[in-house]
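[1] Fold the following.
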Amino acid sequence: MSGLTHFDASGQAHMVDVGDKAVSRRRAVASGSIHMLPATLVLIRDGNHKKGDVLGIARIAAIMASKRTADLIPLCHPIALTRVAVEFALDEAASSVSISVTAECSGQTGVEMEALTAASVGLLTIYDMCKA
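    Below is the predicted model:
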């Protein structure tokens, strides 16, 4: 790596020029988990949470967040996503929900920020829906 690409020679932040890069198929996977009380996990698992389908809403929030990444991360390029897949796994032994987000595009820059943003917002949505 040749240094920090988001800063010019005088140390000023700028958006990296990707115009000369070849278009290629890009794919990134991001994951995370959130831990909770066992009773909360049961409500999510059984679909009995008072606020509704927690995982369904978190899935939509994650997908929406991936599409808004460039609005949230100042130097992130807006990209045309071709696929965002969100999967959840419940772990009753750990009393947790895990998320895995796969983001894809054909473009001149990576798609990792979109996957990371989606995973973060998906988990934040679970927390928001389940807090007191």
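
[2] okay, CA-based contacts and neighbour counts for the rest of this
    Noted.

[3] Residue 101 in helix, strand or coil?
    Using DSSP: H, G, I helix; E, B strand; the rest coil, the three-state assignment for residue 101 comes out as strand.

[4] Surely it is in contact with residue 84?
    Yes - at 6.9 Å, residue 101 counts as touching residue 84 under the criterion of Cα atoms under 8 Å.

[5] more neighbours, these two?
    residue 101 (27 against 21; other Cα atoms under 10 Å).

[6] which stretch of helix or strand covers the residue sitting nearest the centre point of the chain?
    Nearest residue to the geometric centre of the chain (Cα atoms, centre = their mean): residue 118, 1.8 Å. Following DSSP states H and E, one finds residue 118 within helix 112-130.

[7] Quick check: buried residues in that helix?
    Under the neighbour-count criterion of 16 or more other Cα atoms under 10 Å, helix 112-130 has 112-127, 129-130 buried.

[8] Next: stretch 12-28.
    Within stretch 12-28, the residues that count as buried by 16+ other Cα under 10 Å are 26-28.

[9] Tell me the one among those nearest to residue 53.
    Within the buried residues of stretch 12-28, the smallest distance to residue 53 is 26.6 Å, found for residue 28 (Cα to Cα).

[10] To check against the first, give me the structure of this:
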Amino acid sequence: MDLKSATETGMWDVSDKTPTVRTARAYAILRMSPETALAVREGTVPKGDPLPVARVAAVMAAKNTPSIIPYCHPLPVESVKVRFSVGDDAIEIETETKTSAKTGVEMEALAAASVAALTLYDMLKQLDMGMTIESVRLVEKKGGKSDYQRNT
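    Coordinates of the predicted model:
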């Protein structure tokens, strides 16, 4: 039996890879009504300020990505940065993860951005059930054999 066939492969073997510094950036956007965005900016959300809560949730998501994504390698996540930009009708979320490991941290960056958006949604849903999470995407990854940067 050939264990490398597509239907029988499990976790990707990275044992022969060399650890390098690897970074990844991901992005998500939570669209909402102008009134909801104003409540975030003015600090009048009934459940409290959602941004610090979403920041902690993003860090936890990055650190726990292998627990929720099958075949995702456990990594020493050495840094997670989370930035929010509250606009007139949206909150933009950008996450950046970093490790020194044998494989990249793009899944951790994507998980962080996604969970930050979900946390914001949860804290704001009593104000606005029409919110949408959009454009969760990898923006950039560096380190290892291949770098990636989105052109848009």
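
[11] that older thread, so what's in contact with residue 101 and residue 84 of structure 1 at the same time?
    Residues touching both residue 101 of structure 1 and residue 84 comprise residue 115, with contact defined as Cα atoms under 8 Å, 6 or more residues apart in numbering.

[12] which stretches of structure 1 form helices?
    38-46, 54-67, 69-72, 112-130 (DSSP state H).

[13] now those in CSV, with distance to residue 18 of structure 1?
    What follows is the helices of structure 1, written out as CSV (distance: least, Cα to Cα, whole Å):
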stretch, distance to residue 18 of structure 1
helix 38-46, 42
helix 54-67, 19
helix 69-72, 15
helix 112-130, 15
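
[14] need the contact list for residue 101 of structure 2.
    If a contact means Cα under 8 Å, 6+ apart, then residue 101 of structure 2 has 18-22, 75-76 as its contacts.

[15] That one maps to what in structure 1?
    Counting by TM-score structural alignment, residue 101 of structure 2 corresponds to residue 107 in structure 1.

[16] and of the helices of structure 1, who's closest to residue 15 of structure 1?
    helix 69-72 (11.2 Å).

[17] Which residue numbers in structure 2 does that closest one align to?
    Per the alignment by TM-score structural alignment, helix 69-72 of structure 1 matches residues 65-68 in structure 2.

[18] hmm, who's touching the matching stretch?
    Residues contacting stretch 65-68 of structure 2 (Cα under 8 Å, 6+ apart): 72-74, 107-108, 111.

[19] Would you format these as JSON lines with distance to residue 30 of structure 2 included?
    Listed next are the contacts of stretch 65-68 of structure 2 as JSON lines, based on distance: Cα to Cα, whole Å:
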{"residue": "72", "distance to residue 30 of structure 2": "26"}
{"residue": "73", "distance to residue 30 of structure 2": "28"}
{"residue": "74", "distance to residue 30 of structure 2": "28"}
{"residue": "107", "distance to residue 30 of structure 2": "19"}
{"residue": "108", "distance to residue 30 of structure 2": "19"}
{"residue": "111", "distance to residue 30 of structure 2": "15"}
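
[20] Tell me the one among the residues you listed nearest to residue 58 of structure 2.
    Of these, the one sitting nearest to residue 58 of structure 2 (Cα to Cα) turns out to be residue 111, at 7.4 Å.

[21] That closest one and residue 126 of structure 2, how far apart?
    Using Cα to Cα, to the nearest Å, residue 111 of structure 2 is found at 24 Å from residue 126 of structure 2.

[22] now swap in residue 118 of structure 2 and tell me
    Residue 118 of structure 2 is 14 Å from residue 126 of structure 2, where distance means Cα to Cα.

[23] any idea what residue 121 of structure 2 aligns with in structure 1?
    That one, residue 121 of structure 2, aligns with residue 127 by TM-score structural alignment.
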